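1. Build me a model from this:
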Amino acid sequence: MNLSEYAMYDATGLAALVRGKQVTPKELADLAIRGIDLVDARLNAVLEVYPDRTDTPYLDGLPDGPLRGVPALKKDLAFAEAGQLIEMGSQLTKGMIADTDSTAFARLRGAGAVFLGRTATPEYGLAGTTESRISGITRNPWDLNRTPGGSSGGSAAMVAAGVVPMATASDGGGSTRTPAAYCGLVGLKQSRGRIPAGPGRSEGNNGLSASFVLTRSVRDCALCLDIMNGPAEGDPYGIAAPVRSYREELEQPLPKMRVAYMDQAWIESPVSESSRAALHAALKALEAEGHVIEEATPTIDIEAFIMATTVVACANLARDIDGLADRLGRKPDETTLQTSTQVCYQYGKTISAVALLDALAVFNGVNRCVGQFFGRYDLLVTPNNLTPAPLIEEYYRCDPAGPITAEDWQAQVFENDSYLATFNTTGSPAISLPVFETNDGIPVGVQFASRFGDEATLIRLAAFFERAMPWAGRTPPVHVSN
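-> Here you go, the predicted structure:
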């Protein structure tokens, strides 16, 4: 098998080859390492490669699970592996070794996935691009002048470039869905409580964050959801178990749905022609299947929501940074934190318990509003972002030259991700699908959100779009097959 042949397979397909003894885990691991060597000098997406993961003794000991032998990479945030570095894009935590596995990571490894290394993330996941002082700028394989998004941009770049069929991602305000849209991938943010965030992350930013994967195929998304879902001891959130496996949902028909859509932003910034065209192409495909399409928007006080999100995010950041600084005996200051992180940290230190509870009360109001909305509609369809992947020089810098406040920074991050963060607050599932591309071949994602706990509808929907508006044949200019 050569790299071009390897990159044609998704994780499900590679696992089938391993089970059929048509290829060995070592052959696949060696191919993935060759892929990293081929493309990462241009993408700057991989922080570290684990040298032992291509060794025969390690690979001979793989669990006999549904991902046995499948190469993967893990985001350097939210996915801790005991005994390995987890630096989270920050000088403050440079050199830090994880002392326990995260549950989400352990479940994928227990299914036989071979994690070959770590991918880049912005400092503590605070940006919609992937850049940091310790790793530099990560670039998009579709256009090296564009960002792959953030904060899971390193993982997205490697999956899009064909290096691995899947990589871990996390989403606290769009950090899985934005890189999926910018890089032409499938990016699901599952319901709150579907996959454990712990044990190291406690509630995961008051339940805002969701740990999952980025994939090229919908069936890989379903497979990983089957592997990773289910409670762990001490989980703070509960959710009903799925009715059937998510892989079974791939073959289930979509019921006729009442579909709402938004093509205006919740904020004043305009939606690009490409993002609007992608939305309406998806709606046209749904309408052709007999679904009822209506323009409708949940009524949210967006300014109050942005402020509440800033309060909750910065309060959690301050707590996390203080804990990490105490653990490592380091000081959070301008030498260990980027400017954007430092101002958010300092603001977080000023937030009172009452202010945090007020922000959570705003969240509760949003939750009830969106919950009532999904009592009337089965699905809400929106642009994933205001624009396709921006040029790197057009995007905000994590170390801006001029002064910036925490409110300014959070507003900048929110602007292009304004459709996404609502569903982190509500805990509802939402998925980005690469159903469109610009005239110059840049992927454009569309977001589909459903009621709490209903990933099944999104998996069925994604399978429909994968057939109706296929993306499997598209490959970026920077790819292991080129």
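
2. only C-alpha atoms for contact and neighbour calcs from this point on.
-> OK.

3. biggest helix in the protein by residues?
-> When the chain is parsed with DSSP state H, its longest helix is helix 302-328.

4. which residues in the stretch 351-482 of the chain form helices?
-> Secondary structure of the stretch 351-482 of the chain (DSSP state H, counting those that start in this stretch): helices at 353-376, 406-416, 421-426, 455-468.

5. ranking those by burial, who's on top?
-> By mean neighbour count, with neighbours taken as mean count of other Cα atoms under 10 Å, helix 421-426 ranks first of the helices of the stretch 351-482 of the chain at a mean of 24.

6. And this one, please, so the two structures can be compared:
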Amino acid sequence: MHDLLKLDALGQAWAVRKGEVSPRELAEAAIARIEACDGTINAVVHRRFERALAEAGETDPEAPFAGVPTLLKDLGWAMAGEPYRAGSRTLDGIFAERDGYAVTKLRRAGFTILGRTNTPEFGTAITTEPVTSGPTRNPYDPRYSSGGSSGGSAAAVAAGMVAVASASDGGGSIRIPASMCGLVGLKPGRGRVSSGPSGGEPWAGFSAAGLLCRTVRDSAATLDVIAGTMPGDPYGAPAWRRPLAEEVGADPGRLRIGFLTEHPGGGLPSDPDLVAAVTGAAGLLEALGHDVEPGGPAALAEDGFATHFGTIVAAHVAADLEDIGRWRGRPVELDELETRNRILGAAGRKLDAVGYVTSRDWIDGFRRRMAAWWESHDLLLMPSLGVAPFRLGWLPPDDVSTSRGRTNQAVAFTSPVNATGQPAISLPLHHTAEGLPVGVQLVAAAGREDLLVRVAAQIEEERPFRHAAMRRRL
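-> Sure, this is the predicted structure:
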């Protein structure tokens, strides 16, 4: 049965459809894997095994992912009747009243939801080490971080607990854990996946919901499931001409691809593994027939981005605190928060409307200046993570200056893409001498997830991804 867990989600669904395994048996195998290795990894913070097994027995056999086990990130991804903590003790005792639209779509697609995964408080860190539930460890080496903020989901997939798990990305939180854990991490473009019915524009549209997977075809097929504008959404992404799953194996044509091994803004140390990862991917793309040359958008070098991005995030953290106060019936005091969010919340509470709108206007201009580069290019290749794989504790929780500086380095290549709302995908194409995975990301123009899938599938076929962690005895 463990061999079935090594299959991707589409492979597991096919095994169920052929009668090789029942949905309940597949859920039982995933539960056994969680119980066997999560004591080391600490990816799953809430287990709903009994209910999941009952639901598995009622799965619609016609659903595309009938009987496939999955886990939900405990940030966003609300599920009716289940606890919702977002990595924070301020939400102790809070239960979701209704499903998010994306969760409803996963359930209709036949997924069996086994529980919820660990996340840093409010998703504001690039490592998953919350005070509430402790650190999630990297399946490749438990001394290392699994990344954040979708680190629990990434570790669960990398360890073979499930084939796919839900995630979200407000500054790199799909692509960074994908890089750290050797996975495929597709961040959808803005408006592609609804945040309703409870949300409209998480972090002013910076944040996007998606899934962490081991294969490109799973990334495409699962995004097909959750994508789509819902009633009342503030906007939607342009429709694809066909399902993403049909783009796997399609010829991407001869593409114009720029690549960056160093950040145009300077001041970011150049790590040899990141350089090797990008140059290796550039060479592979060139061998596949694409036109590849160094260079990227000049806008990436502009001063002021981090300040305006941070202003918007702080404002939304402060607004979230007000929401939590209403949910639980008493205001959130700043001393209830971890240091990072105490500072963000305090800064957000001091902002006025003019300051917030000024930062949004600056980001609007930045998005247009970035978009101009894609008028003459198809894709941008960059590191997924701006630093080498790091150990747990690398971001000291109470040393704000050090933590902020290291975070800014780590998200230097990801957060601008959240600000522009473009789709991007992280692919596991490199390993350090110690065997730790290092991802590279490809960024497409707005609405072009289809192009990302075509190229990523082409790369995966030429150089199949290694997923050594899930085959280890944990």
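
7. Got a TM-score for the pair?
-> The TM-score (TM-score structural alignment, normalised by the length of the second structure) is 0.96; 471 aligned residues with a Cα RMSD of 1.5 Å.

8. Redo the helices of the stretch 351-482 of the first structure as a markdown table? Include distance to Gly441 of the first structure.
-> Formatted as a markdown table, the helices of the stretch 351-482 of the first structure follow (distance: least, Cα to Cα, whole Å):
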| stretch | distance to Gly441 of the first structure |
| --- | --- |
| helix 353-376 | 34 |
| helix 406-416 | 20 |
| helix 421-426 | 27 |
| helix 455-468 | 18 |
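
9. Give me the mean distance between the longest helix of the first structure and the second structure.
-> After superposition onto the second structure, helix 302-328 of the first structure sits on average 0.9 Å from its aligned residues (mean Cα distance after the TM-score superposition for the first structure).

10. mind checking which of the helices of the stretch 351-482 of the first structure is nearest Thr341 of the first structure?
-> helix 406-416 (8.4 Å; Cα to Cα).

11. Tell me how many other residues surround the closest residue to Trp327 of the second structure other than its chain neighbours.
-> Of all residues not flanking Trp327 of the second structure in the chain, Ile94 sits nearest, at 7.9 Å (Cα to Cα, 6 or more residues apart in numbering). By other Cα atoms under 10 Å, 15 other residues sit near Ile94 of the second structure.

12. Wait, Ile94 of the second structure touches Arg326, no?
-> No: in this structure, Ile94 of the second structure is not within contact of Arg326 by Cα atoms under 8 Å, at 11.5 Å.

13. Contacts made by stretch 53-62 of the first structure with the rest, please.
-> Where contact means Cα atoms under 8 Å, 6 or more residues apart in numbering, the residues beyond stretch 53-62 of the first structure that reach it are 25-26, 29-30, 52, 68-69, 112, 114-116.

14. Quick one: the strands in the stretch 201-350 of the second structure, in order.
-> 208-213, 256-259, 291-294 (DSSP state E, counting those that start in this stretch).

15. Check the mean deviation of the last one from the first structure.
-> Following superposition, strand 291-294 of the second structure is found to deviate from the first structure by 1.4 Å on average (mean Cα distance after the TM-score superposition for the first structure).

16. list the helices and strands that strand packs on?
-> Secondary-structure packing of strand 291-294 of the second structure (3 or more Cα pairs under 8 Å, 6 or more residues apart in numbering; DSSP states H and E): strand 256-259, helix 272-287.

17. same thing but at 6 Å, please
-> strand 256-259 (3 or more Cα pairs under 6 Å, 6 or more residues apart in numbering; DSSP states H and E).

18. what range in the first structure does the strand it packs on sit on?
-> Counting by TM-score structural alignment, strand 256-259 of the second structure pairs with residues 258-261 of the first structure.

19. Can you mark which positions in that stretch are buried?
-> Within stretch 258-261 of the first structure, the residues that qualify as buried are 258-261, counting by 16 or more other Cα atoms under 10 Å.

20. quick one, which of the strands of the stretch 201-350 of the second structure is packed in tightest?
-> Sorting the strands of the stretch 201-350 of the second structure by mean neighbours (by mean count of other Cα under 10 Å), the first place falls to strand 208-213, with a mean of 28.

21. what's the angle from the longest helix of the first structure to helix 353-376?
-> Orientation check (axes from the mean of the first three to the mean of the last three Cα atoms, to 10 degrees): helix 302-328 of the first structure against helix 353-376 gives 130 degrees.

22. chain center to helix 302-328 of the first structure: distance?
-> 19 Å (Cα atoms, centre = their mean, to the nearest Å).

23. Show me what that helix packs onto, helices and strands only.
-> The contact analysis (3+ Cα pairs under 6 Å, 6+ apart) places helix 302-328 of the first structure against helix 339-350.

24. got a list of what Asp273 of the second structure touches?
-> By Cα atoms under 6 Å, 6 or more residues apart in numbering, the contact set of Asp273 of the second structure is empty.

25. Out of the helices of the stretch 351-482 of the first structure, which is closest to Ile442 of the first structure?
-> helix 406-416 (16.6 Å).

26. helices and strands around that closest one, which ones?
-> Helices and strands touching helix 406-416 of the first structure, as assessed by 3+ Cα pairs under 6 Å, 6+ apart, are absent.

27. Give the buried residues for the longest helix of the first structure.
-> 305-318, 321-322, 324.

28. Hmm, Ala389 of the first structure is touching Tyr182, no?
-> Yes: if you go by Cα atoms under 6 Å, Ala389 of the first structure and Tyr182 touch, sitting 4.9 Å apart.

29. burial of the corresponding residue of the second structure for Gly112 of the first structure, as a residue count?
-> Applying TM-score structural alignment, one finds that Gly112 of the first structure aligns to Gly110 in the second structure. When neighbours are counted by other Cα under 10 Å, Gly110 of the second structure registers 24.

30. residue contacts, the nearest residue to Gly110 of the second structure once chain neighbours are set aside?
-> Nearest non-adjacent residue to Gly110 of the second structure, counting by Cα to Cα, 6+ apart: Ala66, 3.9 Å away. Contact analysis of Ala66 of the second structure by Cα under 6 Å, 6+ apart lists 13, 110-111.

31. Among those, which are located in helices?
-> Ala13.

32. tell me which of the contacts of Ala66 of the second structure is nearest to Ser88 of the second structure?
-> Phe111 (26.9 Å).

33. and that closest one, what is it in contact with?
-> Counting by Cα under 6 Å, 6+ apart, Phe111 of the second structure has contacts 65-69.

34. mind redoing it with 8 Å?
-> Phe111 of the second structure sits next to 65-70 when contact means Cα under 8 Å, 6+ apart.

35. For the residues you listed, work out which two are farthest apart.
-> For the contacts of Phe111 of the second structure, the maximum inter-member distance is 11.3 Å, found between Ala66 and Thr70 (Cα to Cα).

36. Much appreciated, bye for now.
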